[in-house]
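# Predicted model and sequence follow; I will ask about them next.
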Amino acid sequence: MTIMPNNPPIFSTRKIDLFVPEREELASVLQNGLRYHFVEATVEWVDCPDLTQEPFNLATSGLCGDAVISEISGMSYLFPFMESEFQYSIKRIIKEIYNNFNNGLIIGASICLRLQQQYLVQLGELIMNASFSRITEDDIEIINKSHLAFLDETTGRCALESITNSDPHCYPHGNFFISEGKPGQVLKVRAKKRIGLQFLTALQYSLEKKYSSGIYPKLIGLGGTFVMKSGRARHHIMPYNWDNNLTNARSIHNWLHYCDLDAPLVAVGTLLSSNLVYKDACKFSDLEVCGLTETHFHTFSSNGAAGGHFYTDLESMDPVEYLGYFYPARIFNHVDPRPSCNELIDFTDVMRLATI
């Protein structure tokens, strides 16, 4: 696998062609993998339902068409020091990097700066959900249906607000799935009664074991949405005050604010099969070695009360059940890649501490 450097006017971007398996093989791999970890699990290709309807409420009806996964920078923009000047315009990302799209969908998980009283800045968990259309060569219209989960300083609890502005921004790091948002065949994934790995980890591990190990490893990417229909799940949101001593997983774990949210919960995000495949590809292409985030999903409660960065369901609660719709991406783009901070690539190690 060779990385193709790409240098648009504003961003430094690395581009990789993702491997897209045969449809029935991909469904079989995911289903067989899930059945090690859930009592009930099925994965099949179906006509995509209208995802603008409950419970998903996406900005377009489908996920299909020329799909791309994009990762924005990395956690070293956050840790150990927050570099708040690095904000990215979603409109600019679409306009200058994905200039072959005329209409589409952008969903995913990122971080967003939240202004309080016009002066104070707070970080929140961005639940990106928007459609876009190209008006002219230089202008894009965005219909924004996103949410932001944040820590309410007055109550000390997780809160949620809608973000409807037409020029949304994200603050690294983040992961987005971008497609034409068309109807078509998608992967329908159902899983119930967990007995092993949590839902996202089970999906990622199934892909990694089949495609990203061995002599000729391949990188697979999926994006989409799922609803956790029953149970309770652990999430994090960013604390109100920053700590400049966040240098490893343990210190970040102790700093984050955790909340356990009851189903139903709706999630959007991306899943990639192997960080190691990407790091090896960087070495092979004589590029600075950077990591990618294997799974990154943010959720919000269907009653609009709360949300955050999804970790795992809590096994001690009532039997958990998931329903998801996913679509394979053909390209992975890494915008402004940057080496990790103390080998801290994403929240994987933090997640492990939070679920002990």
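That came through fine.
# use CA for all of it now, contacts and neighbours both
Will do.
# which is the next helix or strand following the helix or strand hosting Gln204?
For Gln204, the host element (DSSP states H and E) is helix 199-211. Going down the chain from helix 199-211, the next helix or strand is strand 221-230, by DSSP H and E.
# Pull the distance from that following strand to the chain's centre.
Relative to its chain's centre, strand 221-230 lies at 10 Å (Cα atoms, centre = their mean, to the nearest Å).
# and the comparison structure, right after this:
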Amino acid sequence: MSDVRKTEKFQLYVPILEELCDVLQRGLKNNFADAQVCVVDCPDLTQDPFKFPVKGLCGKPRITDVGGVPYLVPLVKVDKEYNMNTVSKELELPGAFILGAGAVSSKNVGMNAEMMPLVLTEAEGRPAVNSSWFSSINPDNNQCLLEKYSDKFSDCDFGLLANLYACEGKPGKVIEVRAKRRIGEESLVGALRKTMEEHYPDKSLALGGTFLIQKGKAKIHIMPREFSACPLNSNDDVNKWLKHFEVSAPLICQSVMVSRDPGLDLRVEHTHCFSHHGEGGHYYIDTTPDTVEYLGYFMPAEFVYRIDRPSETHEVGRD
């Protein structure tokens, strides 16, 4: 595993849930014709359509930014390998449930691919449960190929980069977000993040969790199976390298967002999605604003941990 000894920890601002709901609802109404945000009991996430390995999003919530885009572009650093069980210990939460957005270990999988991590990490007397998904470009038709990770692999590894939310996986009170009919230019995640940034300009807040796109379609990308042999030096280079698709609801998304980077070179938002009909990847935004419907469950994180921060950084490829 890559060097995690340089882990940096930062305490985030955590408003009371009711206050944060009011703030988020007001902000979302600038971007959606119908938006409701309230505190609810977390639904049982082991049930359809989520099928997570834990019931809830509660218990010592925290986020981490592992590695980073500079390990992917301009040229890949394939030696950057990580393990979810090790990460949980770095987060001071061994046995944590971890979800988010990242990349597979190309050494293990034999190619590059998008990862939708859903891992209940190992604890004393209990092996890890890996319910992750991964999506790649199908070499037969150049379309999306979505696969269950545990159908092919038995490890809990990933590579290059990941933005992760971790908790004890317990039931409890969470923030429920309902939004319909997008009237603004922001994605759901962008609208939530920018609302926090504007309302708390001198603080760093983070949300992690999951949301459903219940109706409509969305724009995603999937990285090619082969890393770029030519340096990707601009966002234009990166976008030409990526494969873009329009995918259909229902989609299960998992997201991490930070209102303001406290000087840790964080990726301020990152969302991946999967489905039970063979589509998934890196989510940008819905493509059907008139009909889209979102339902999400989020928790504010208490800490952010920066693991294996790149010493040389840039802003390319972070969309």
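Here it is on my side, so go on. Note that this is a predicted model, so its numbers are computed, not measured.
# what's the counterpart of Ala206 of structure 2 in structure 1?
Counting by TM-score structural alignment, Ala206 of structure 2 corresponds to Gly221 in structure 1.
# Identify the residues contacting its match.
Leu18, Phe19, Ile69, Thr270, Leu271, Leu272, Ser273, Pro328, Ala329, Arg330, Phe332 (Cα atoms under 8 Å, 6 or more residues apart in numbering).
# which position in structure 2 aligns with the fifth one?
Think Leu271 of structure 1. Match for Leu271 of structure 1 (TM-score structural alignment): Met257.
# what about that match, which SS state?
Following DSSP: H, G, I helix; E, B strand; the rest coil, Met257 of structure 2 is assigned to strand.
# Alignment lookup: Val268 of structure 2 to structure 1.
So, by TM-score structural alignment, Val268 of structure 2 is matched to Glu294.
# excluding its backbone neighbours, what's nearest that match?
Leu272 (4.6 Å; Cα to Cα, 6 or more residues apart in numbering).
# Return the distance of that neighbour relative to Gly124 of structure 1.
23 Å (Cα to Cα, to the nearest Å).
# what's the answer for Met228 of structure 1, then?
Counting by Cα to Cα, the gap from Met228 of structure 1 to Gly124 of structure 1 is 22 Å.
# same check, this time on Glu44 of structure 1
With distances taken as Cα to Cα, Glu44 of structure 1 is found 35 Å from Gly124 of structure 1.
# More neighbours: which of those two?
Neighbour comparison, Glu44 of structure 1 and Gly124: the larger count goes to Gly124, with 26 against 19 (by other Cα atoms under 10 Å).
# Now do the SS call for Leu246 of structure 1.
Leu246 of structure 1 is classified as coil under three-state DSSP.
# what about the corresponding residue of structure 2 for it, how many residues close to it?
Aligned by TM-score structural alignment, Leu246 of structure 1 pairs with Leu232 of structure 2. Leu232 of structure 2: 20 surrounding residues under other Cα under 10 Å.
# and the closest residue to Leu232 of structure 2 other than its chain neighbours, how many neighbours does it have?
Once flanking residues are discounted, Leu232 of structure 2 sits nearest to Pro74: 4.3 Å by Cα to Cα, 6+ apart. When neighbours are defined as other Cα under 10 Å, Pro74 of structure 2 has 20 of them.
# before we move on, what about Ala35 of structure 2?
Ala35 of structure 2 has 21 neighbouring residues, counting by other Cα under 10 Å.
# now it: how far from Lys170 of structure 2?
27 Å.
# mind checking the SS state of the residue nearest to Thr293 of structure 1 when sequence neighbours are not counted?
Leaving aside its chain neighbours, Thr293 of structure 1 sits nearest to Asp346 (5.5 Å; criterion: Cα to Cα, 6+ apart). When classified by three-state DSSP, Asp346 of structure 1 comes out as coil.
# which residues of structure 2 fall in helices?
17-28, 84-90, 106-109, 188-199, 235-241 (DSSP state H).
# Distance from the second one to the middle of the chain?
For helix 84-90 of structure 2, the gap between its own C-alpha mean and the chain's C-alpha mean amounts to 17 Å (Cα atoms, centre = their mean).
# what residues does it touch?
Under Cα under 8 Å, 6+ apart, the answer for helix 84-90 of structure 2 is 4, 7, 94-96, 98, 119, 121-122, 128, 156-158, 166.
# Now for the residues you listed: which two are most distant?
Within those, Thr7 and Ala128 form the most distant pair, 22.6 Å apart (Cα to Cα).
# Give me the aligned partner of the residue nearest to Leu232 of structure 2 over in structure 1.
Match for Pro74 of structure 2 (TM-score structural alignment): Pro80.
# what residue of structure 2 takes the place of Ile195 of structure 1?
For Ile195 of structure 1, the residue aligned by TM-score structural alignment is Ile183.
# Please report how far Phe150 of structure 1 lies from Ile111 of structure 1.
10 Å.
# An error on my part: the question was meant for Asn333 of structure 1.
18 Å.
# and Gln47 of structure 2, what pairs with it in structure 1?
By TM-score structural alignment, Gln47 of structure 2 lines up with Gln53.
# wait, what's in contact with its match?
Gln53 of structure 1 touches nothing, counting by Cα under 8 Å, 6+ apart.
# Tell me how far it lies from Gly62 of structure 1.
From Gln53 of structure 1 to Gly62 of structure 1 the distance is 11 Å (Cα to Cα).
# can you check Tyr240 of structure 1 too?
Taking Cα to Cα, one finds Tyr240 of structure 1 at 36 Å from Gly62 of structure 1.
# So which of the two has more stuff around it?
Just comparing Tyr240 of structure 1 and Gly62: by other Cα under 10 Å the higher neighbour count belongs to Gly62, 26 against 17.
# That one maps to what in structure 2?
So, by TM-score structural alignment, Gly62 of structure 1 is matched to Gly56.
# Go ahead and confirm that match touches Asp41.
No - taking Cα atoms under 8 Å as the definition, Gly56 of structure 2 is not a contact partner of Asp41, at 9.0 Å.
# which residues are common contacts for those two?
With Cα under 8 Å, 6+ apart, Gly56 of structure 2 and Asp41 have common neighbours Pro171, Gly172.
# need the contact list for the closest residue to Thr299 of structure 1 other than its chain neighbours.
With sequence-adjacent residues excluded and distances taken as Cα to Cα, 6+ apart, Thr299 of structure 1 is closest to Ala267, at 4.0 Å. Contacts here follow Cα under 8 Å, 6+ apart; on that basis Ala267 of structure 1 touches Thr225, Phe226, Val227, Met228, Phe297, His298, Thr299, Phe300.
# which of the residues you listed has the most neighbours?
Thr299 (33 neighbours).
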